[in-house]
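S.K.: Pasting a predicted model and its sequence here:
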Amino acid sequence: MAAYVLKGLRVLGFLTLFAISSKLYFFIYGDTAILNGNTAFQVAGLFNNNPTPEDAYAISDYAVLVVNIIVAIVAYSVGINLIPIKNLLGKGFSQHIANIAKGIALRILKVVSVIGLFALFVCCIDYDRFVSPDAEYGPALVFAITTFLTLMGYGLFVYMLRRLMRKKRPESQAGHLRK
């Protein structure tokens, strides 16, 4: 039970850092876009053959979201590695930097895999078959279904990865004598 509470607190901490980084970005830069108009149109052209101004605005919004996620991941990774003070005493500076870099890389991989799974489910499932496009509850239901499938898919992926990475336990030394 305590492990689930700790995981919940970690997620809450990450979401808090994300909200803080988003607000800081807005207070510092205001409504200025990270990508200028030409770059946003070029990136939108990769996804759409005939990009519209709305596509460029969406790409700029996604760029801000990506920057905020990366800032939150870096701050979270540094914080998580500096919190257990007891573990800091016996390690050198290079080990701390290596642990922080490893944590950043793994968390970015997790975020990219969850976003990729979500996008995969949104693109590959034909929601019009069981959710009416005219229904007012349609977008909320599609979001709930896609989120559920994403969490289940990610959980299954992590479970299978852990099973593959688990080492076989060696048989006891005298095991061959009993046969």
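M.R.: The structure has been received and is ready for your questions. Numbering: from 1, shown residues only.
S.K.: okay, CA-based contacts and neighbour counts for the rest of this
M.R.: Fine.
S.K.: Which secondary structure state does the residue nearest the centre of the chain sit in?
M.R.: Using C-alpha atoms, centre = their mean, the residue of the chain that lies closest to the mean C-alpha position is V111, 1.5 Å off. Of the three states, V111 takes helix under DSSP: H, G, I helix; E, B strand; the rest coil.
S.K.: what's the distance between it and A72?
M.R.: Separation of V111 from A72 (C-alpha to C-alpha, to the nearest Å): 11 Å.
S.K.: Next up, a structure to set beside the first:
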Amino acid sequence: DFLDAVDGKQIVVIDEAYFEFVEAADFPNGMTLLDQYPNLVVFRTFSKMYGLAGLRIGYLAGDLNIVDMIRRTCVVYSVNGIAQEAACAALGDDTNHIRRTRDLIRESKDFLRAELSSMRLPLIIGEGNFLIARLPGSDTLAYRRLMHEGIMIRPMTGFRYPNHIRITLAKMDAMEAFIGALKKILH
């Protein structure tokens, strides 16, 4: 509906940085819309699912005319050969890695949902590898206290979610340590 309303008058950008984490069958896939909407571009990255954030590698897909215009008008950083090889290797192990990572994320998400709900903390849960919880007090203070406990979270006040924290989902021992530290600082 939105893409039809734009009617090709503007370039529309879809950021699919977390797309590989999506399990919902009805979740839209921007890549499937590229042929229908030549004004659409889709960004994806190897930083999230593939863990290659330090290599700063991703890609843009879209109509060749728009991609060429972006190439001519934006600062484009070259990607070194090691990053390119790492990205190709990540794609080569695509199915197994994604399945295992999704399983880990699902397990951690279910655990945190249960634990944080039992603490009566409202949650925002999406398809990515994180969830957001609203705290009864300052997210910045919680950040400092959790750091003191050796736990790093993202305070969300700067993203217009005061008193909210973003928790990246990880292996179960890290999630259990987070819950223990959170209970300690909230009581």
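M.R.: Everything's here; your move. Only a predicted model underlies this, so the values are computations on that prediction, with no experimental measurement involved.
S.K.: Please state their TM-score.
M.R.: Once superposed, chain against chain, the TM-score is 0.26 (TM-score structural alignment, normalised by the length of structure 1); 76 aligned residues with a C-alpha RMSD of 5.5 Å.
S.K.: one step back: for the residue nearest to the centre of structure 1, give me its contacts.
M.R.: By C-alpha atoms under 8 Å, 6 or more residues apart in numbering, the contact list for V111 of structure 1 is empty.
S.K.: residue ranges for the strands of structure 2, please.
M.R.: Secondary structure of structure 2 (DSSP state E): strands at 12-15, 40-45, 58-62, 123-125, 130-134, 154-155, 164-168.
S.K.: can you put the ones you listed in TSV and add mean neighbour count and distance to T140 of structure 2?
M.R.: Shown next, in TSV, are the strands of structure 2 (neighbours: other C-alpha atoms under 10 Å; distance: least, C-alpha to C-alpha, whole Å):
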stretch	mean neighbour count	distance to T140 of structure 2
strand 12-15	15	27
strand 40-45	20	29
strand 58-62	16	31
strand 123-125	14	18
strand 130-134	20	12
strand 154-155	19	6
strand 164-168	21	9
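S.K.: Indicate which one of those is closest to R102 of structure 2.
M.R.: strand 130-134 (11.9 Å; C-alpha to C-alpha).
S.K.: The closest residue to I70 of structure 1 other than its chain neighbours: neighbour count?
M.R.: Once flanking residues are discounted, I70 of structure 1 sits nearest to I108: 7.5 Å by C-alpha to C-alpha, 6 or more residues apart in numbering. Around I108 of structure 1 there are 16 other residues, counting by other C-alpha atoms under 10 Å.
S.K.: cool, G45 of structure 1 as well?
M.R.: Residues near G45 of structure 1, counting by other C-alpha under 10 Å: 15.
S.K.: For the host helix or strand of it, buried residues please.
M.R.: Assigned by DSSP states H and E, G45 of structure 1 belongs to helix 37-47. Buried residues in helix 37-47 of structure 1, defined by neighbour count with 16 or more other C-alpha atoms under 10 Å: A40, F41, V43, A44.
S.K.: go on, stretch 110-128 of structure 1?
M.R.: For stretch 110-128 of structure 1, by 16+ other C-alpha under 10 Å, it's V114, L117, F118, F121, V122, Y127.
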